[in-house]
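Participant: Need coordinates for the below:
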Amino acid sequence: MSLLRPSISVVYLARAAEGIEAIERFRQSYTNHPAGIPHDLVVCLKGDDESEIARAKEVLTPIATRFVAQSDEGFDIHAYLRTAQTVDTEWISCLNTFSVINKPLWLERLYRAASRPGVGLVGATASYESRHSTIGAWIWYLGKVLDGDVLQSSTHDQFADIIRALENGYRIPGVARVGRRLKLWALFEEPYRRRHLRLWRQRMSVHPDYEGAPMFPAFPNPHVRSNGFLVRTKFLTSRFPELGLSKMDCLKFESGLEGLSASIVKDGASLLLVGEKGEYPVDDWPQSKTFRSGDQEDLLIRDNQTDIFSSLPPINRELLRYFTWGDAAADPEQYEIPPLRCFKNIESVLLQTPAANQGALS
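Facilitator: Below you'll find the model as predicted:
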């Protein structure tokens, strides 16, 4: 393959509302870590405050090829897709506001992997996590708490962050109202607290993520995360000419049965995860030392989620690792939740249709 004159646009989403510090961190990391390959840096300036946009543009002007201005409507994926419509390069890579380039030659590594025969999508981070199965684990835990079942103290410690989030009005698409009730209704009076934990559990149990024909495969659900990915521009713009404006639509784009990764596999191409030490087919992702793997030391690109993972107490960090990689990264005997088991040829699960995906956490 030739690396002499690739046609690549790197789209950096500079969302002004996230603060200038995140944008400055990206600029510094981009300057300090050469991409290793020619490209255009297309900056999407997203926001409605003119002074914030002007400041972001000032910070990024020294490194940007061009700017695209957008209102603050929608989420990151919407900004990527709108910006992609303005791109005429063969390839496009998308980075969110919190991206920090972590290794030199990061783009060259991604491009080499993406250019290999049969490969359709590559990313600096990826996951097996199933929204369907993770929600199932939450429901399982809340059910045990509400029923008064005896659990190991370590299990309560593992789920402490989830309970804390619920009690502070945690919002999840489709059931946000329940989270608000938990925060606003007599939270410290135990009968009310239990009543609304029960309500949250009931609502989640019939949520379309979980019951019937869920929009997300049960674990393992291999997908390239929607930050730091590289794909052919034509595929992205033709397959996803528009997207619904909800957060759920973005989640389905990233890891749903009709999302980006699933669409690539259904077209007969493969997914690759790329780290500093190599390229990893789907079955080898848990050993990549990138997203929630090892100490994440081989990440080409960091973001807010990788940084949060690194900062968590070990017991919470290991639960997230288990949700992400299942028994490929942790012994199920350490957890009381129903086991998350991997198998060979994991990529094949993306060939399912939504109606065929009847799995549940069991």
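Participant: Please count neighbours and contacts with C-alpha atoms only from this point.
Facilitator: Fine.
Participant: quick one, strands of the stretch 151-300 of the chain?
Facilitator: 223-224, 229-232, 270-275, 278-280 (DSSP state E, counting those that start in this stretch).
Participant: what's the last one in contact with?
Facilitator: Under the contact criterion C-alpha atoms under 8 Å, 6 or more residues apart in numbering, strand 278-280 has outside partners 113, 272, 273, 274, 288.
Participant: May I see the ChimeraX selection of the buried members of the residues you listed?
Facilitator: Those of these that count as buried under 16 or more other C-alpha atoms under 10 Å are selected in ChimeraX with:
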select :113,272,273,274,288
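Participant: any chance of the contacts of strand 278-280 in a markdown table, plus distance to residue 16?
Facilitator: Shown next, in a markdown table, are the contacts of strand 278-280 (distance: C-alpha to C-alpha, whole Å):
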| residue | distance to residue 16 |
| --- | --- |
| 113 | 32 |
| 272 | 31 |
| 273 | 29 |
| 274 | 29 |
| 288 | 33 |
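Participant: quick check, nearest of the contacts of strand 278-280 to residue 27?
Facilitator: Ranked by distance to residue 27 (C-alpha to C-alpha), the contacts of strand 278-280 are led by residue 274 at 21.9 Å.
Participant: so who does the residue found closest to that closest one once you drop the neighbours it is linked to in the chain touch?
Facilitator: Computed as C-alpha to C-alpha, 6 or more residues apart in numbering, the closest residue to residue 274 that is not its neighbour in sequence is residue 124, at 5.2 Å. Residue 124 sits next to 110, 227, 228, 229, 273, 274, 275, 290, 299, 300, 301 when contact means C-alpha under 8 Å, 6+ apart.
Participant: Same check on residue 166?
Facilitator: 179, 182, 183 are the contacts of residue 166 under C-alpha under 8 Å, 6+ apart.
Participant: Tell me the most packed of these, by neighbour count.
Facilitator: residue 182 (25 neighbours; other C-alpha atoms under 10 Å).
Participant: which residues in the stretch 151-300 of the chain form helices?
Facilitator: With helices called from DSSP state H, counting those that start in this stretch, the stretch 151-300 of the chain shows them at 153-158, 160-167, 176-184, 190-205, 233-239, 247-255, 260-266.
Participant: which of the ones you listed sits most buried?
Facilitator: helix 260-266 (a mean of 22; mean count of other C-alpha atoms under 10 Å).
Participant: Show me what that one packs onto, helices and strands only.
Facilitator: Contact partners of helix 260-266 among helices and strands, from 3 or more C-alpha pairs under 8 Å, 6 or more residues apart in numbering; DSSP states H and E: strand 119-123, strand 223-224, helix 247-255, strand 270-275.
Participant: Can you name the residues in contact with the first one?
Facilitator: Contacts of strand 119-123 from elsewhere in the structure, counted by C-alpha under 8 Å, 6+ apart, are 110, 113-114, 224-225, 227-232, 261, 264-265, 269-274.
Participant: possible to save the helices and strands packed on helix 260-266 as TSV with distance to residue 282?
Facilitator: Below are the helices and strands packed on helix 260-266 laid out as TSV (distance: least, C-alpha to C-alpha, whole Å):
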stretch	distance to residue 282
strand 119-123	11
strand 223-224	9
helix 247-255	14
strand 270-275	7
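Participant: Another for comparison:
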Amino acid sequence: MSKPFSIISYAIREADGIDKLIDFLDSLVKFEVSTRTDVVIALKESSEKFHKEVQQLVHQTQIPQIKIIFVPSGGYDIGTHHFIAINSNCEVLILMTASSKPNIKNWDALLLKKFEESQVGIVGSMYSKESIKTSYFEALDLILKSKLHIELKEKDKITAEIRGIKLKIRKISISEKILSKNLLTIARNLVIYAKRDTEPFNYVNFFPEFPNPHLRTTGIAIRRKLLIAIIDDIPTVKSDAFRYESGYQSITRRALSLGWRVLVLSADQNYFDFGDKDIKSTFRVPRVDSIVTDHESRSFHKLNLRMQKVLSKITHG
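Facilitator: Predicted coordinates for the structure are as follows:
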């Protein structure tokens, strides 16, 4: 097979903000896109006004292969990618979230190169050992051990009970504002899981313990037909969306179980078979950035090196 025709599936909502799209388009201009790659900007939960703003920005970039489409609401990013997969005829999809952007030249060509081999099903640029089940609790443990000052308005107080543990989590006031923001996100996510059903969300059934090696579903190239085969249930709650990334039935695990090769493209442009003992983590590793970045990886690299080392040991290999 010659180099495959591919589509960059970029999902964005109006609530994500136009600045993220500007950053993404600027990065496409800076780092270029292969002539064999189309770009689909999928608008979800967006107004006509936002649509017109997007059209103007796309026109200014002068990248001819960009298309703009509206997609159904719901389903989170993975549902958007599935919608594009079933409504296109490309060989490979490159999945990107609103905050994703390439980090080097020839980035899409590097992701697509190995698809010339018939058994390769996925090539990902963000390898992680994180587990939702353990990393949130370990992050909370870090909060308590750090003895950081806690302040929060009463209306934002978050209380949840998960796995029999009562959690009272508040936004933390520290010099690293990025970390503070991430900790509040952790707290909110815990509540999402707790409210998923009448019973507390069961981490044991859906998420492995740390270490939990998997490819994050941003900056990942996957055969279109394989994605369609794997996504058999469009998620309706956030926890279900996370399951496709890092749960027992994740895209990584499903592809491997179906007999496909899954490759990791490291920051130094080497390819590793998934599970290779020499594989290097490419997400939240001090002083190492990945070929595709997103808000989480960029936030991590804005922290000082000491904090990077602490967080990389707590939730990542």
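Participant: wait, which of the helices of the stretch 151-300 of the first structure is closest to residue 18 of the first structure?
Facilitator: Closest to residue 18 of the first structure of the helices of the stretch 151-300 of the first structure is helix 247-255 (C-alpha to C-alpha; 17.2 Å).
Participant: chain center to that closest one, what's the gap?
Facilitator: 9 Å (C-alpha atoms, centre = their mean, to the nearest Å).
Participant: residue range for that helix in the second structure?
Facilitator: With TM-score structural alignment applied, helix 247-255 of the first structure matches the range 238-246 in the second structure.
Participant: hmm, who's touching that stretch?
Facilitator: With C-alpha under 8 Å, 6+ apart, stretch 238-246 of the second structure has contacts from 75-76, 78, 130-132, 192-193, 196, 206-207, 212, 214-217, 235, 249-252.
Participant: Could you do stretch 251-267 of the second structure as well?
Facilitator: 111, 119-127, 214-215, 226-227, 230, 244-245, 271-274, 279-282, 288-291.
Participant: Tell me how far stretch 86-98 of the first structure lies from the chain's centre.
Facilitator: Offset of stretch 86-98 of the first structure from its chain centre (C-alpha atoms, centre = their mean): 17 Å.
Participant: ok so, going back, the contacts of residue 124 of the first structure into TSV, with extra columns for distance to residue 167 of the first structure?
Facilitator: Shown next, in TSV, are the contacts of residue 124 of the first structure (distance: C-alpha to C-alpha, whole Å):
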residue	distance to residue 167 of the first structure
110	41
227	29
228	33
229	35
273	36
274	38
275	37
290	32
299	33
300	36
301	33
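Participant: is it true that residue 216 of the first structure touches residue 256?
Facilitator: Yes: using C-alpha atoms under 8 Å, residue 216 of the first structure is in contact with residue 256, at 4.6 Å.
Participant: which residue is nearest the centroid of the first structure?
Facilitator: residue 225 (4.4 Å; C-alpha atoms, centre = their mean).
Participant: show me the contacts for the equivalent of that one over in the second structure.
Facilitator: Aligned against the second structure by TM-score structural alignment, residue 225 of the first structure finds its counterpart in residue 216. Listed by C-alpha under 8 Å, 6+ apart, the contact partners of residue 216 of the second structure are 124, 126, 127, 128, 245, 246.
Participant: can I get those residues in JSON lines with distance to residue 3 of the second structure?
Facilitator: Converted to JSON lines, those look like this (distance: C-alpha to C-alpha, whole Å):
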{"residue": "124", "distance to residue 3 of the second structure": "17"}
{"residue": "126", "distance to residue 3 of the second structure": "22"}
{"residue": "127", "distance to residue 3 of the second structure": "24"}
{"residue": "128", "distance to residue 3 of the second structure": "27"}
{"residue": "245", "distance to residue 3 of the second structure": "27"}
{"residue": "246", "distance to residue 3 of the second structure": "29"}
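Participant: Just the closest of the residues you listed to residue 33 of the second structure, please.
Facilitator: Using C-alpha to C-alpha, those come closest to residue 33 of the second structure at residue 124, 17.2 Å.
Participant: what's the neighbour count on that closest one?
Facilitator: Neighbours of residue 124 of the second structure under the rule other C-alpha under 10 Å: 28.
Participant: That one - nearest residue in space that isn't next to it in sequence?
Facilitator: Nearest residue to residue 124 of the second structure, sequence neighbours excluded (C-alpha to C-alpha, 6+ apart): residue 220, at 4.2 Å.
Participant: I'd guessed that neighbour sits against residue 110; true?
Facilitator: No: taking contacts as C-alpha under 8 Å, residue 220 of the second structure lies outside contact range of residue 110: 11.2 Å.
Participant: higher neighbour count, those two?
Facilitator: residue 220 (25 against 18).
Participant: In terms of helices and strands, where is the equivalent of residue 56 of the first structure over in the second structure?
Facilitator: Using TM-score structural alignment as the criterion, residue 56 of the first structure maps onto residue 54 of the second structure. Assessed by DSSP states H and E, residue 54 of the second structure sits inside helix 48-61.
Participant: Average offset of whatever helix or strand comes next after that helix relative to the first structure?
Facilitator: Later in the chain than helix 48-61 of the second structure, the nearest helix or strand by DSSP H and E is strand 66-70. By mean C-alpha distance after the TM-score superposition for the first structure, the fitted strand 66-70 of the second structure averages 1.9 Å away from its aligned residues in the first structure.
Participant: Packing partners of strand 66-70 of the second structure?
Facilitator: Using 3+ C-alpha pairs under 8 Å, 6+ apart, strand 66-70 of the second structure sits against strand 37-44.
Participant: Onto which residues of the first structure does the strand it packs on map?
Facilitator: By TM-score structural alignment, strand 37-44 of the second structure lines up with residues 39-46 in the first structure.
Participant: Tell me the spacing between residue 215 of the first structure and residue 244 of the first structure.
Facilitator: Computed as C-alpha to C-alpha, to the nearest Å, the residue 215 of the first structure to residue 244 of the first structure distance reads 15 Å.
Participant: who's more crowded, the two?
Facilitator: More crowded of residue 215 of the first structure and residue 244, by other C-alpha under 10 Å: residue 215, with 25 against 11.
Participant: So what does that one match up with in the second structure?
Facilitator: Match for residue 215 of the first structure (TM-score structural alignment): residue 206.
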